[in-house]
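# this one's sequence-less:
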């Protein structure tokens, strides 16, 4: 059985004028690689929906350059239109990444047939393996397990990232992975990392790992070493931290803010995301202190 792996859905760092701070973003890449994690860039925690086309292309190039082959890089190309998704995916294909994630179209309501056409067309257009990315709470479109099964048969669709948070859906995707060799399942929800890895997931893609890189890496390294007690202990810390932090508001904004309170170079999120608020900052600070961060 191949080793499990963790990806961190890396934050994108901004200057005060909301332009991207590539230097600070590279520093976050180094921090994650040092902890033993792989990188997903331009994902939900990377403010991808607030980035322009050209920024995503440059961001991907800078991240790949900074990683320098020391870890894997997956980048999200998903946009509402198949047309723009393909344009982005081709740029990422040219730069060279380990995988191209494609979030389900948002704003445009899709049938399952529409999703099959969307993902198939993108996967046909590039050489890099494509990963389906399901996050229905944010996009209002959901990849049904039967649809994932259909798409898994495509030679260039290598797996799925499940950020739905429903364990039964994750179990259904894992069943597809067992039935179709070469279709890997990555779990998104941070409370399910240990469970997913021990139940057949290839890995996880974590937003919370931005704040707790070592704890995330420890869950995975313990699972790989057969140390279930160690993995369970690290997962409990990770899960408790998640509950304490996320009850304060919108998770990606809170992850960014928690990082900011320890390293202001990461900057704020682009507007109109939640503005920094002294009361919330105090509450985040209390959580960070409670978890020795």
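Ah, there it is. If you're wondering where the values come from, they're calculated on a predicted model, not measured in any experiment.
# C-alpha from now on. contacts and neighbour counts both.
Will do.
# Residue 178 and residue 25, how far apart?
Separation of residue 178 from residue 25 (CA to CA, to the nearest Å): 36 Å.
# When those two are compared, which one has more neighbours?
Using other CA atoms under 10 Å, the more surrounded residue of residue 178 and residue 25 is residue 25, with 22 against 15.
# Could you list which residues are in contact with the nearest residue to that one once chain neighbours are set aside?
The spatial neighbour of residue 25 that comes closest, neighbours along the chain excluded (CA to CA, 6 or more residues apart in numbering), is residue 13 at 5.2 Å. Applying CA atoms under 8 Å, 6 or more residues apart in numbering to residue 13 gives the contacts 20, 21, 22, 24, 25, 265, 266, 267, 268, 269.
# Please compare the first structure with the one that follows:
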């Protein structure tokens, strides 16, 4: 029986060895860090650098995460590719591994119409048995899933919700309005700055990149909210907001998360895509870590 997707799911980094190859041993350690802090796992997402992983690596990453979690919490995997065909192909392999849900980013590089998004997601949801979450991140894809489109797709029995990473309170609220009107359609927040606001508005969970760096801080937003202590939940959110602002002032990319982890003594490897950190960036990140 699949586990309900709720609470904090860490958009876990994909660990590489010193040669830049996927390292299962290091991956297992990062999974354990998250479980220890009460967080679940979301693999092959933006912070997992899915855009520089091969198909076989995505499958292996998911396999390792599912095995290490061993049923103790939900595991969600991202399967979105640029085409409907390739997304379905990867999804069929990923669902065999025992994940509790998958997310699918909107197609990228080529502009698509809303009716084309409906075709894309419907075809994927029809082809898979694992529950599907839409993934809205227009700043990366160039394509926005409109709330009306999400409402239409919510009619599909295998589309259970959306992860909104548009980055604005307005976008989040629009999808929360959809969810509040459609039973069984859930919202997961993407930006770490909107976790608390999402929970207050009815979001069931958050997929957090910063939980890699500060798993306890991020989990405190959820834990205190669930226990009814809104003041402590909001205080944790404020702390996370400052962390986010300062960390992403160095390099606004998943590489900043990996660099922070490395400077914390976590062996996660170097990001594969070209990115450079100045001495000033390193000093800033070290100062952030010291405060944590």
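Thanks, I have the structure now. If you're wondering where the values come from, they're calculated on a predicted model, not measured in any experiment.
# Give the aligned equivalent of the residue nearest to residue 25 of structure 1 in structure 2.
Under the alignment (TM-score structural alignment), residue 13 of structure 1 pairs with residue 15 of structure 2.
# How about residue 200 of structure 1?
By TM-score structural alignment, residue 200 of structure 1 lines up with residue 202.
# what's the matching range in structure 1 for stretch 97-113 of structure 2?
Mapping stretch 97-113 of structure 2 onto structure 1 (TM-score structural alignment) gives residues 95-111.
# who touches that stretch?
60-61, 64, 72-81, 85, 89, 92, 115, 119, 128-135, 138-143, 161.
# packing partners for the lengthiest helix in structure 1?
The longest helix of structure 1 (DSSP state H) is helix 228-246. On a contact count with 3 or more CA pairs under 8 Å, 6 or more residues apart in numbering; DSSP states H and E, helix 228-246 of structure 1 meets helix 193-198, helix 213-225, helix 251-262, helix 278-290.
# which SS state does residue 100 of structure 1 fall under?
Using DSSP: H, G, I helix; E, B strand; the rest coil, the structure places residue 100 of structure 1 in strand.
# wait, is residue 134 of structure 2 part of a helix?
No: secondary structure of residue 134 of structure 2 (three-state DSSP): strand, not part of a helix.
# got a list of what residue 261 of structure 2 touches?
Contacts of residue 261 of structure 2 (CA under 8 Å, 6+ apart): 212, 213, 267, 268.
# can we see that at 6 Å?
The contact partners of residue 261 of structure 2, by CA atoms under 6 Å, 6 or more residues apart in numbering, come to none.
# Residue in structure 1 paired with it?
Aligned partner of residue 261 of structure 2 by TM-score structural alignment: residue 259.
# That match and residue 245 of structure 1: what is the separation?
12 Å.
# Tell me which helix or strand residue 25 of structure 2 sits in.
Residue 25 of structure 2 is part of helix 24-36 when elements are defined by DSSP states H and E.
# what does that helix correspond to over in structure 1?
Going by TM-score structural alignment, helix 24-36 of structure 2 sits over residues 22-34 in structure 1.
# Now that stretch on structure 2. Mean distance?
Following superposition, stretch 22-34 of structure 1 is found to deviate from structure 2 by 0.6 Å on average (mean CA distance after the TM-score superposition for structure 1).
# Give me the contact list for that stretch.
Taking CA under 6 Å, 6+ apart as the rule, stretch 22-34 of structure 1 contacts 12, 13, 265.
# If we use 8 Å, what do you get?
Taking CA under 8 Å, 6+ apart as the rule, stretch 22-34 of structure 1 contacts 8, 10-14, 38-39, 59, 62-63, 66-67, 70-71, 210, 213, 265-266.
# ok, back up a step: next, the angle helix 215-226 makes with the helix holding residue 25 of structure 2.
Comparing the axes of helix 24-36 of structure 2 and helix 215-226 via axes from the mean of the first three to the mean of the last three CA atoms, to 10 degrees yields an angle of 30 degrees.
# Centre of the chain to the next helix or strand after helix 24-36 of structure 2, how far?
Following helix 24-36 of structure 2 in sequence order, the next helix or strand is strand 40-43 (DSSP H and E). Once both centres are worked out by CA atoms, centre = their mean, to the nearest Å, strand 40-43 of structure 2 turns out to sit 7 Å from its chain's centre.
# Mean deviation, strand 40-43 of structure 2 versus structure 1?
Averaged out, strand 40-43 of structure 2 is 0.4 Å away (mean CA distance after the TM-score superposition for structure 1).
# so which of the helices and strands packed on helix 228-246 of structure 1 gets nearest residue 238 of structure 1?
Closest to residue 238 of structure 1 of those is helix 213-225 (CA to CA; 6.7 Å).
# still on that earlier bit, and the helices and strands packed on helix 228-246 of structure 1: which comes nearest residue 50 of structure 1?
helix 251-262 (12.6 Å).
# distance from that closest one to structure 2 after superposition?
Averaged out, helix 251-262 of structure 1 is 1.0 Å away (mean CA distance after the TM-score superposition for structure 1).
# if we can go back for a sec, for the residue nearest to residue 25 of structure 1, give its distance to residue 101 of structure 1.
Separation of residue 13 of structure 1 from residue 101 of structure 1 (CA to CA): 20 Å.
# do residue 65 of structure 1 as well
19 Å.
# cool, and residue 279 of structure 1?
Separation of residue 279 of structure 1 from residue 101 of structure 1 (CA to CA): 36 Å.
# These two - which one has more neighbours?
The neighbour comparison of residue 279 of structure 1 against residue 101 (other CA under 10 Å) goes to residue 101, with 27 against 9.
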